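>>> need coordinates for the following:
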Amino acid sequence: MATTTPVLAAHATEETLSRHALGVSRRESVDFARSIETNLISDPVTRRLSKLSVSTDATTTTTAPAHSPSDFELLCVIGQGAFGKVIQVRYTPTGEIYAMKIVSKEYLVKKNSIANMQTERDIMTKVSHPFLISLQFAFQTTDNVFLVMQYVPGGELFHTLSKQGLLLERTACFYAAEMVLALEYLHGMGIIHRDLKPENILLDADGHVCLTDFGLSKELPEANEANTVCGTNEYMAPEMIRGNAYNHAVDWWALGALIYEMVTGYPPFRHNNRKKLLEKILQEKLKLPKWLSPDTHSILKQLLERNVEKRLGSGKSTMFQVRGVAAIKKHPFFKDIDWGLLERKRMTPPVVPSVTNSLDTSCFADSFTKMKATIESGGAVAPESPLFRRFSFTAADRLPTTNDVDA
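As a prediction, the model looks like this:
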């Protein structure tokens, strides 16, 4: 008789957190810790609070004065979640348009999400890549913390899928290829994203993708493994659901689920009941529509491989075998992709969003854009509190990398 995994057994007591940077998603992200050593679900509050002494001591400091809300003109709401709002803003000193994510400190304290917020901020201060969201400023008030990011006017890939139902395979291939490059960069930095899905992928004005939301990401040294169960149900890898230690290969499983959803209009495994959904991910045979090409069938089978050692993208290449991200790039599904040109954004995107100017918000849901753009006050937590120490940042402090140069 099949045994119930620790994650499924904890279904009734888990804590569900909304972690979407832009918009309200149909699928919530989950974050709760599990102790491998004891094979039990640890108390999520205790586990998160135990990390605060490390995660709140940011690795990047700012040499410039901290910013404040008065530096920005509030223009239009482009997203809302349990955490607060995302507002399109104008930076008054320069007139530049940005997206400002406003997160209530009261919410973070109540949800024991301080570590998640700090992780998101810390990772964004370090990364720089054409297909990753860029952070311009981070600051705080007594009520809120603020992440001011580049404004990406094409909206969520999820919104595009919702309107179109599904994408042509060549369109899905292009978006997937750009995600491969984004994940390759993150993994090279020792970072697992852990929440790849259409809701966390934006389209810029030219139609290139932009991966966002690092709240569930994990900085992981190459030889180490993670054990926290987190992410979004439909995109969780089997090894994570089982409560096993895992590595960057969970992102490649999620990429397979993403490609599947782009070309079919729905995730590879589906059920309204979470427990049954996770059981399907662990046990159900992958069903591939006949209309998909052989190359698409092949890459989906190899990415959605339950055996981590056999999964496309896992392992390292040797003189005898191509593995890791190199194996993904060599797959026939990507035969029309010139990876060098793609990374320099010199391949033409298959779809260009209908964006007229830098203020255009037409690609975002009316339910957001019709809301009043205001900054809410709440339960105050003093800026000098150790829970939010050294949060301020400005992009001028980030050291340039090879990805900042258009070769």
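>>> from here on, just use CA atoms for contacts and neighbour counts.
Noted.
>>> does Y260 touch P267 like I think?
Yes. Contact criterion C-alpha atoms under 8 Å: Y260 and P267 qualify, at 6.2 Å.
>>> who's more crowded, these two?
Of the pair Y260 and P267, Y260 is the one with more neighbours under other C-alpha atoms under 10 Å, namely 26 against 17.
>>> any idea how far that one is from N112?
34 Å (C-alpha to C-alpha, to the nearest Å).
>>> again with M149
When distance is defined by C-alpha to C-alpha, M149 is 24 Å away from N112.
>>> of those two, who's got more company?
Comparing M149 with N112 by other C-alpha under 10 Å, the one with more neighbours is M149, at 23 against 18.
>>> assumed that one was part of a strand.
Yes. Secondary structure of M149 (DSSP: H, G, I helix; E, B strand; the rest coil): part of a strand.
>>> residue contacts, the closest residue to it other than its chain neighbours?
Excluding its sequence neighbours, the residue lying closest to M149 (C-alpha to C-alpha, 6 or more residues apart in numbering) is L135, at 4.4 Å. L135 makes contacts with 124-125, 147-150, 394-395, as judged by C-alpha atoms under 8 Å, 6 or more residues apart in numbering.
>>> hmm, 10 Å instead?
98-100, 121, 123-128, 147-150, 393-395, 398 (C-alpha atoms under 10 Å, 6 or more residues apart in numbering).
>>> just those residues: which are in strands?
98-100, 147-150, 393-394 (DSSP state E).
>>> ok, and the most crowded of those?
M100 (29 neighbours).
>>> who's in contact with the residue nearest to that one when sequence neighbours are not counted?
Using C-alpha to C-alpha, 6+ apart and skipping residues adjacent in sequence, the residue nearest M100 is V148, 4.3 Å away. Residues in contact with V148, defined by C-alpha under 10 Å, 6+ apart, are 72, 86-89, 91, 97-102, 134-139, 393-395.
>>> please provide the structure for the following sequence as well, for comparison with the first:
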Amino acid sequence: MRFQDLVPVLYQEGRFHGDPVTLGVGGFGRVELMTTLTHGKYYAMKRVSKKLIVAKRQEEHILFEKKILKVIQCDFIILHATFKDTRYIYMVMEFCSGGEIWTKLKERGRFEEPIAVFCTACVVEAFAYLHKNSIMYRDLKPENLLMDVKGYVKLVDFGFAKELVRGEKTYSFVGTPEYIAPEIIKNQGHDYAVDFWSLGVLIFELLVGPPFSSSEPQKIYSKILDGVPKYPPYLSEAAKSIISKLCPRPGQRLGNTKNGIKDVRHHGPCYINFDRFPHDQAKADEEFSDWDRDF
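Below you'll find the model as predicted:
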């Protein structure tokens, strides 16, 4: 792919008719819809101001984001090429025509459990790949999940990702307030376990709504430190089970114990949706009337 072969796709109707199609706008720049001169395929191109990167001291983050995205070979993570000029750096990614999970969630209010399970499974596969390659993601949220044309969910935006040797911890305060794990708030040092905490928060948000919300970050942090909120009555036993197992102390989190992420993949025995009953050790009296001879 050559940079000069990419051309912007233009709006064909409405008030922005003739202008380039913008897929999203963020603090560092925007994402635009591009195609090739032969119009064979569509791409999403993230354009970021180099001057702004320097002003915000994000050079290392951007270089690391390029480094990991260039080496990643995973169906649930997307990057095709990177370019630069004197003003911007550009990241050319797969165009996910389904848009953000966040938009769909806003439209629907909450997802049915099978849909939430599918979305979560896609994230788990992305995490499995990243963790195997010694990378923490640290920014899971519905805004960073895009759907491709077939409905598969892809992980985007690796601005907070970090390489970490197993057994070590890092102390930077990063993440989106509603999804930050307690150990980051307490500055106790954190590792891969923070990704599993955020997975539990994501499942809750997909099925119910945000578990920790406020207009003030400090109030959000207080709610997080108080623990996972009450489950509504319509939530299944399986959903309650996985959320509660993803959101305890770091060492006890599902995915962060001996079997690793396999425990998340295989969560839930076959009886997960049934109530629990104590074992009945009493034996019924014997009966010999022979009514059951043909049973």
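>>> quick one: TM-score?
Once the chains are laid over each other, their TM-score by TM-score structural alignment, normalised by the length of the second structure reads 0.84; 261 aligned residues with a C-alpha RMSD of 1.9 Å.
>>> related to what we said a few turns ago, can I get the buried ones among the contacts of V148 of the first structure as something I can paste into ChimeraX?
Of the contacts of V148 of the first structure, the buried ones can be selected in ChimeraX as follows, counting by 16 or more other C-alpha atoms under 10 Å:
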select :72,86,87,88,89,91,97,98,99,100,101,102,134,135,136,137,138,139,393,394,395
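>>> how about the strands in the second structure?
6-8, 22-25, 29-36, 42-49, 81-84, 88-94, 99-100, 135-136, 145-147, 153-155, 162-163.
>>> same list (those strands) but as JSON lines, adding distance to P269 of the second structure.
JSON lines is the format used below for the strands of the second structure (distance: least, C-alpha to C-alpha, whole Å):
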{"stretch": "strand 6-8", "distance to P269 of the second structure": "50"}
{"stretch": "strand 22-25", "distance to P269 of the second structure": "41"}
{"stretch": "strand 29-36", "distance to P269 of the second structure": "42"}
{"stretch": "strand 42-49", "distance to P269 of the second structure": "40"}
{"stretch": "strand 81-84", "distance to P269 of the second structure": "43"}
{"stretch": "strand 88-94", "distance to P269 of the second structure": "36"}
{"stretch": "strand 99-100", "distance to P269 of the second structure": "32"}
{"stretch": "strand 135-136", "distance to P269 of the second structure": "28"}
{"stretch": "strand 145-147", "distance to P269 of the second structure": "28"}
{"stretch": "strand 153-155", "distance to P269 of the second structure": "25"}
{"stretch": "strand 162-163", "distance to P269 of the second structure": "33"}
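>>> so for K258 of the second structure, which of the ones you listed sits nearest?
K258 of the second structure lies closest to strand 135-136 among the strands of the second structure, at 17.9 Å (C-alpha to C-alpha).
>>> and the closest one, what does it pack against?
helix 113-132, strand 162-163, helix 193-207 (3 or more C-alpha pairs under 10 Å, 6 or more residues apart in numbering; DSSP states H and E).
>>> out of the ones you listed, which is the most enclosed?
helix 193-207 (a mean of 24; mean count of other C-alpha atoms under 10 Å).
>>> matching residues in the first structure for that helix?
Per the alignment by TM-score structural alignment, helix 193-207 of the second structure matches residues 249-263 in the first structure.
>>> post-alignment, the matching stretch versus the second structure, mean distance?
Superposing on the second structure places stretch 249-263 of the first structure at an average distance of 0.4 Å from its equivalents, by mean C-alpha distance after the TM-score superposition for the first structure.
>>> from what I can see N116 of the first structure touches R48, true?
Yes. Taking contacts as C-alpha atoms under 10 Å, N116 of the first structure lies within contact range of R48: 8.7 Å.
>>> and the two? which has more neighbours close in?
Shown here are N116 of the first structure and R48; by other C-alpha under 10 Å, N116 has more neighbours (23 against 18).
>>> which position in the second structure aligns with the more buried one?
Under the alignment defined by TM-score structural alignment, N116 of the first structure corresponds to H61 in the second structure.
>>> do the same with C173 of the first structure
By TM-score structural alignment, C173 of the first structure lines up with V117.
>>> would you confirm that its match contacts F204?
No. In this structure, V117 of the second structure is not within contact of F204 by C-alpha under 10 Å, at 11.2 Å.
>>> joint contacts of those two?
Overlap of the contact sets of V117 of the second structure and F204 (by C-alpha under 10 Å, 6+ apart) consists of A239.
>>> in the first structure, what stretch matches stretch 98-105 of the second structure?
Against the first structure, stretch 98-105 of the second structure falls on residues 154-161 (TM-score structural alignment).
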